[in-house]
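**Q** Take this sequence and fold it.
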Amino acid sequence: MSTKVDTLMQSIETWLKQLAAELEEGHTRGFLDFLEAMGRFHQYSARNVALILQQRPSATLVAGIKRWNELGRRVRKGERGIAILAPSLKRVEVEEEDGTVREEKKLVGFHTAYVFDVSQTEGKPLAPSAENSPEGPALYARLRAACPVPVREGLLRGGVHGQTDGRGIILAADLSAGDRAAVLLHEWAHVLLHYGGVEPPVTVKELEAEAVAYAVGRHLGLSMEGSRDYILHWRGTVEGLETSLERIAGAARRILEAYGRQPVPEGSCLGALERAQKARGVAA
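**A** This next block holds a predicted model:
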């Protein structure tokens, strides 16, 4: 690996140690800030989200020069790029059991790539993001329709807001639409992360699920007010934190992609914004 890649890897390692130390001491602000950034930059890995935050904490929307040019914007002269890690792939031949040979791409390392925040660009205005305009009932309905397992409301034992067995989700019927959306995100994360594979300790499971819910919920405009105390309560061990962060990033990405594929109800301000965005050919 190049010296630049080594430097980026080391900065990630240092950041992870600092984040782990903060969580051990009961401080969640840094973790919550990272999760909010993960929601904004859900197309990037957890490592690259950390690198973006380290270099430009105020970043809100990033892309490479080619993508900005496609959107009708140009990076201003003299702006410094945000260094991230991009995979280096090599084509290799793989022989199948029947003797046929196919080509596949194999990861052989990483190289440095650069992105720029929208504040570093100028040109054609971008349409407002529809995802940050929550409407309680409309948002919940859209999330429920996007969820890969059946969701229903029902009576749960005292203090329990939601539960899942991996095949379906039950939400407390007395929750508001906004709270129902937040709890649905938490249970949806459990479905994606904690069924059908190696089961981590309950502290890790709950931390991962609420972290996914917070990242997605904040991106969609929910307040997620109870997440800090919940994460603080379930922070448990921080061993393997980097692995959990990548799992959290992957689950958040899958939920937001499923949400984005759902049609928006007619008459909703969400729908109006998204239809305007599509008409202009602008995608964040």
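
**Q** When you work out contacts or count neighbours from here on, use the C-alpha atoms and nothing else.
**A** Noted.

**Q** residues in contact with residue 227?
**A** Residues near residue 227 by CA atoms under 8 Å, 6 or more residues apart in numbering: 210-211, 214.

**Q** another one to check against the first:
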Amino acid sequence: MATKEETRAAREARLEELHGQLTGAVEGLVTGDDWARALSFAARFRSRSFNNTLLIWAQHEQAFEQGRVPDPYPTLVAGYRQWQALGRQVARGQAGYMIYAPVTARFASANPSDPMSWRRLAPREKRKAGEVERSRMVGVKPAYVWDVSQTDGTPIPEPPAPTLLEGQAPEGLWDGLATQVKAAGFELTQVPDAASIVGTNGLTDYMAKTVSVRSDMPEAARVKTLAHELAHVLLYGPNNPDAVRHRGVAEVEAESVALMVGAAHGMDTSGYTVPYVSGWAASVKDTSPVEVVKATGERVRKTALGILDRLDTMKVGDGTPPGLDKAATVDGPRRTASRKPPAPPVERERVGAGEPAAAGRRL
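**A** I've put the predicted structure just below:
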């Protein structure tokens, strides 16, 4: 039987292996096309952290290349006992995909408003009279999940998914996004053409608290532009503590949020134009490109998830098998801090980020 030291060493080795796999996956996101493809995939596994999405993607791709799974992309992913609860069993010889799982601990305080007053409780310790108890994430550990194609048993029902024609927007998506813009305190206006908003598809003015979108674009392009501008509203602004972002990162994040919102509704993401990831990530001072990409990916996922949770629209699945408690599959986020210069007072979506226009630069 392994000692505590041996168990700890084995866990640390697996975490080091995970870190290496994740770093390799992130380093592979070197172009806008690679980034867009990864985000489109992440939109279909949005209940999991960005890091874990990349780990699942990379390991499933390896399993496909080795002939262990029939399809190049996973569809539904869950843990060993979760599949058993759904009447399915992991097939013999199928190795799971290693991901990060949160480690939580209980804390108690008699003065919750004082951050320094919280103390960690022992495993069986109870809080004292008058204390408040809360759980917090204190670390990560390795865990394993399997794709449905690696299991046998009771058939999994196929959830309904939106079907869109070319240029069509999902029903109710414009209204849902517009409601969120207005809820943030911004006035939404539709302008006749790009010339009305200095040659762009959309424009967010933080000082005037307005969002403008061109009305002379196809329906899908207008919705995508509105999602891009909503991302600017939620992520930036002079009064937002997170506003001090590198301009290149800010534009990539806004377009990436729009991409994930669209992909979650079954929209074609091939028209999204995102700059080379290696370029903007390398331009952030005092932080490695790998850490910038990981932090940005999780920031994008959380922002897109917040938007999607407030939308009463039909969406594609999120990678969780029907019948499972989704809260049990959500991974704890891993945050990365970075130093960031101030954002400008006006953010805009460049012409070319959605539908083609006669003039202007591409995003």
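
**Q** How close are the two chains, by TM-score?
**A** Remark: TM-score between the superposed chains equals 0.79 [TM-score structural alignment, normalised by the length of structure 1]; 262 aligned residues with a CA RMSD of 3.1 Å.

**Q** nearest to residue 89 of structure 1, of the contacts of residue 227 of structure 1?
**A** When the contacts of residue 227 of structure 1 are ranked by distance to residue 89 of structure 1 (CA to CA), residue 211 comes first, at 30.7 Å.

**Q** Could you find the counterpart of the closest one in structure 2?
**A** Alignment note: residue 211 of structure 1 maps to residue 256 in structure 2; criterion TM-score structural alignment.

**Q** and if you look at residue 178 of structure 1?
**A** That one, residue 178 of structure 1, aligns with residue 220 by TM-score structural alignment.

**Q** circling back to that earlier point, what helix or strand is the match of residue 211 of structure 1 on?
**A** Using DSSP states H and E, residue 256 of structure 2 sits within helix 247-263.

**Q** how big is the offset of that helix relative to structure 1?
**A** Mean deviation of helix 247-263 of structure 2 relative to structure 1 after superposition (mean CA distance after the TM-score superposition for structure 1): 1.4 Å.

**Q** Residue 181 of structure 2 in helix, strand or coil?
**A** Following DSSP: H, G, I helix; E, B strand; the rest coil, the label given to residue 181 of structure 2 is helix.

**Q** same thing with residue 176 of structure 2?
**A** Look at residue 176 of structure 2: counting by three-state DSSP, its state is helix.

**Q** Give the aligned equivalent of it in structure 1.
**A** So, by TM-score structural alignment, residue 176 of structure 2 is matched to residue 145.

**Q** Now do the aligned partner of residue 303 of structure 2 in structure 1: how many residues are near it, please.
**A** For residue 303 of structure 2, the aligned residue in structure 1 is residue 251 (criterion: TM-score structural alignment). Counted with other CA atoms under 10 Å, residues neighbouring residue 251 of structure 1 total 25.

**Q** before we move on, what about residue 309 of structure 2?
**A** So residue 309 of structure 2, with other CA under 10 Å, has 9 neighbours.

**Q** who's in contact with the counterpart of residue 12 of structure 1 in structure 2?
**A** Mapped onto structure 2 by TM-score structural alignment, residue 12 of structure 1 lines up with residue 22. By CA under 8 Å, 6+ apart, the contact list for residue 22 of structure 2 reads 51, 54-55.

**Q** same thing with residue 96 of structure 1?
**A** Residue 96 of structure 1 makes contact with residue 102 under the criterion CA under 8 Å, 6+ apart.

**Q** what about the closest residue to residue 245 of structure 1 other than its chain neighbours, neighbour count?
**A** Of all residues not flanking residue 245 of structure 1 in the chain, residue 46 sits nearest, at 6.0 Å (CA to CA, 6 or more residues apart in numbering). By other CA under 10 Å, the residues close to residue 46 of structure 1 number 25.

**Q** Which position in structure 2 pairs with residue 46 of structure 1?
**A** By TM-score structural alignment, residue 46 of structure 1 lines up with residue 50 in structure 2.

**Q** Verify the stated contact: its match with residue 296.
**A** No. Residue 50 of structure 2 is beyond contact range of residue 296, at 9.1 Å (criterion: CA atoms under 8 Å).

**Q** how about residue 233 of structure 2, secondary structure?
**A** helix.

**Q** which position in structure 1 aligns with it?
**A** Mapped onto structure 1 by TM-score structural alignment, residue 233 of structure 2 lines up with residue 191.

**Q** re the thing from before, looking at the contacts of residue 22 of structure 2, spot the one nearest residue 92 of structure 2.
**A** residue 55 (22.0 Å).

**Q** Apart from its chain neighbours, what residue comes closest to that closest one?
**A** Closest to residue 55 of structure 2 by CA to CA, 6+ apart is residue 22, at 6.0 Å.

**Q** So what touches stretch 297-314 of structure 2?
**A** With contacts defined as CA under 8 Å, 6+ apart, stretch 297-314 of structure 2 is touched by 42-43, 46, 49-51, 161-162, 170-173, 176-177, 180, 231, 234-235, 253-254, 256-258, 260-261, 265, 333-335.

**Q** Tell me the buried residues in the helix or strand encompassing the residue nearest to residue 55 of structure 2?
**A** For residue 22 of structure 2, the host element (DSSP H and E) is helix 4-27. Using 16 or more other CA atoms under 10 Å as the burial criterion, the residues of helix 4-27 of structure 2 that qualify are 14-15, 18-19, 21-23, 25-26.
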